Structures are given as structure tokens and as C-alpha cells.
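*Asks:* sequence plus the predicted model coming up.
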Amino acid sequence: MSTQPIHVDLPHKLGRAEARRRIEDNIHKLTGFIPGGGNVTHQWQGDRLDLDIGAMGQSVTARIEVEEALLRVHVALPGLLGMMAKPIEAALRSKGSELLLEDRTKA
């Protein structure tokens, strides 16, 4: 089965440690962005977050590499989900930083 790759760089000014903390605080919100819901499992490997996302009967793999001033987001869309690559990439570019880096410590 072929996959459609998406690569999006999201600049930030938080530093590596703070960006990583915020991603960890917000990772649970990903399921709300998956049509029909979904299952998200994640595991940190150093400063790389590996994600397995179950959505619409498909398994999507993704990773987020946390750098000092940049998040590198990589998503591999399998099969028919590949047709959604452009809108998913656009959503990542417009909402990715907000979703992943929102500061939930502020009330």
C-alpha cells in the first residue's frame, strides 16, 4: 500500500524543552481533529514524538521532531487518506502550532 507523505515545519520561539512540554500537555486534543474520532498512541524517543493514529479504519503514522525553534511534522497517509493530503497539510500549517503549542498553564 502506498502512502502520501506530508512534511510541515512549524516555527516557534519557545525553546526545545518548553515546546516539548506543551506538546505533551496538548497531545490528547488530536483525537478531536480526527473525523469520526480516532485512537492516538504516542511515545517519545528523545526529542522525537512518534504517533500512531487510527482513523476511519486506517492506520496513520506521524512524528514530530522538536528543535530549538522549529517543529518538524511528518505524516504518512495510507491509501485513500492520501487524497486528503492537501487539506490536512493546510490544516497543519494554519492550526498546528496552536494545537500543539497552546500554553495550558495560563488560566
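*Replies:* Structure received. Fair warning: this is a prediction, and the values are worked out from it, not measured in the lab. Numbering: from 1, shown residues only.
*Asks:* hey, let's count contacts and neighbours off CA atoms from now on
*Replies:* Noted.
*Asks:* quick one: residues in contact with the host helix or strand of Val73.
*Replies:* Assignment of secondary structure by DSSP states H and E places Val73 within strand 70-78. Residues from elsewhere that reach strand 70-78, judged by C-alpha atoms under 8 Å, 6 or more residues apart in numbering: 1-12, 58-66, 85.
*Asks:* among these, which are in strands?
*Replies:* Using DSSP state E, the subset of those located in strands is 3-11, 58-66.
*Asks:* go ahead and build a PyMOL selection from the buried members of these.
*Replies:* In PyMOL, this line selects whichever of those come out buried by 16 or more other C-alpha atoms under 10 Å:
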select buried, resi 6+7+8+9+10+59+60+61+62+63+64+65+66
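*Asks:* this is the other structure I want to compare:
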Amino acid sequence: MIPQTISVDIPHQLGREGARARIDSKIGRLADKIPGGATVEHRWEGDSLHFTVAAMGQQVVSRLDVQDAQVHAEIALPGMLALFAGKVREMLAKEGPRLLA
């Protein structure tokens, strides 16, 4: 199965610093949202958050680029998870703005 990278732009009205602070305060809770448990590793490089979620033998590598009026998300879905790329993209487009609200 070929990995697939999805991209989503999530609009916000927080400004760059506000969006970055909101993301930073919530990234640690990401593991709690994944059934069966997960580990999340993350690091900031300027206004880009690089993070990896490992769960159920899969590893998802992601990057969030925080901009003044949007967050650009790129998520690399490995193997079988690539089959769910459309659903993941829909979920991010729907839930992403709520997380930044």
C-alpha cells in the first residue's frame, strides 16, 4: 500500500501567535483522542509544528504551518491508513476550525 499525504488549510482569526498558543496548549491531549492509546512526539521549528503519532503499529507524520489567518496541515498516512485519506481530510476540514475557535 502506497503512503498518501493529505493537505488541509484551516482558517482562523487568532493571528499567528494566538493560533500557535492554542495548538501548543492542545497538542499534548492528542494521544487521549486515539482509541487504544498512542504516543505523540512534537517539536516546533519556527512557526511549524512537526509531530508524530504512533498507535496500533502505525506511525503518522504531520506538520502544521501556522500562518496569520490559517493553519496549513500536512499529514502523511502510511499503508492501510491511506485508505482513509478522504475521511481524514473531511474530519480535519470540519473539526480543525473548532479546535482553533
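*Replies:* Arrived safely, thanks for sending. All values derive from a computational prediction rather than experimental measurement.
*Asks:* re earlier: and the angle for the strand holding Val73 of the first structure with strand 3-11?
*Replies:* Strand 70-78 of the first structure and strand 3-11 are oriented at 160 degrees to each other (axes from the mean of the first three to the mean of the last three C-alpha atoms, to 10 degrees).
*Asks:* what about strand 70-78 of the first structure, how far off from the second structure?
*Replies:* Taken over the aligned residues, the distance from strand 70-78 of the first structure to the second structure averages 0.3 Å (mean C-alpha distance after the TM-score superposition for the first structure).
*Asks:* quick check: angle from that strand to strand 58-66?
*Replies:* Relative orientation of strand 70-78 of the first structure versus strand 58-66 (the same axes, to 10 degrees): 170 degrees.
*Asks:* what residues in the second structure pair up with strand 70-78 of the first structure?
*Replies:* Under TM-score structural alignment, strand 70-78 of the first structure corresponds to residues 70-78 of the second structure.
*Asks:* check which helices and strands the top helix by length along the second structure sits against.
*Replies:* For the second structure, the helix reaching the highest residue count under DSSP state H is reported as helix 85-100. Packing partners of helix 85-100 of the second structure (3 or more C-alpha pairs under 8 Å, 6 or more residues apart in numbering; DSSP states H and E): strand 4-11, helix 15-26.
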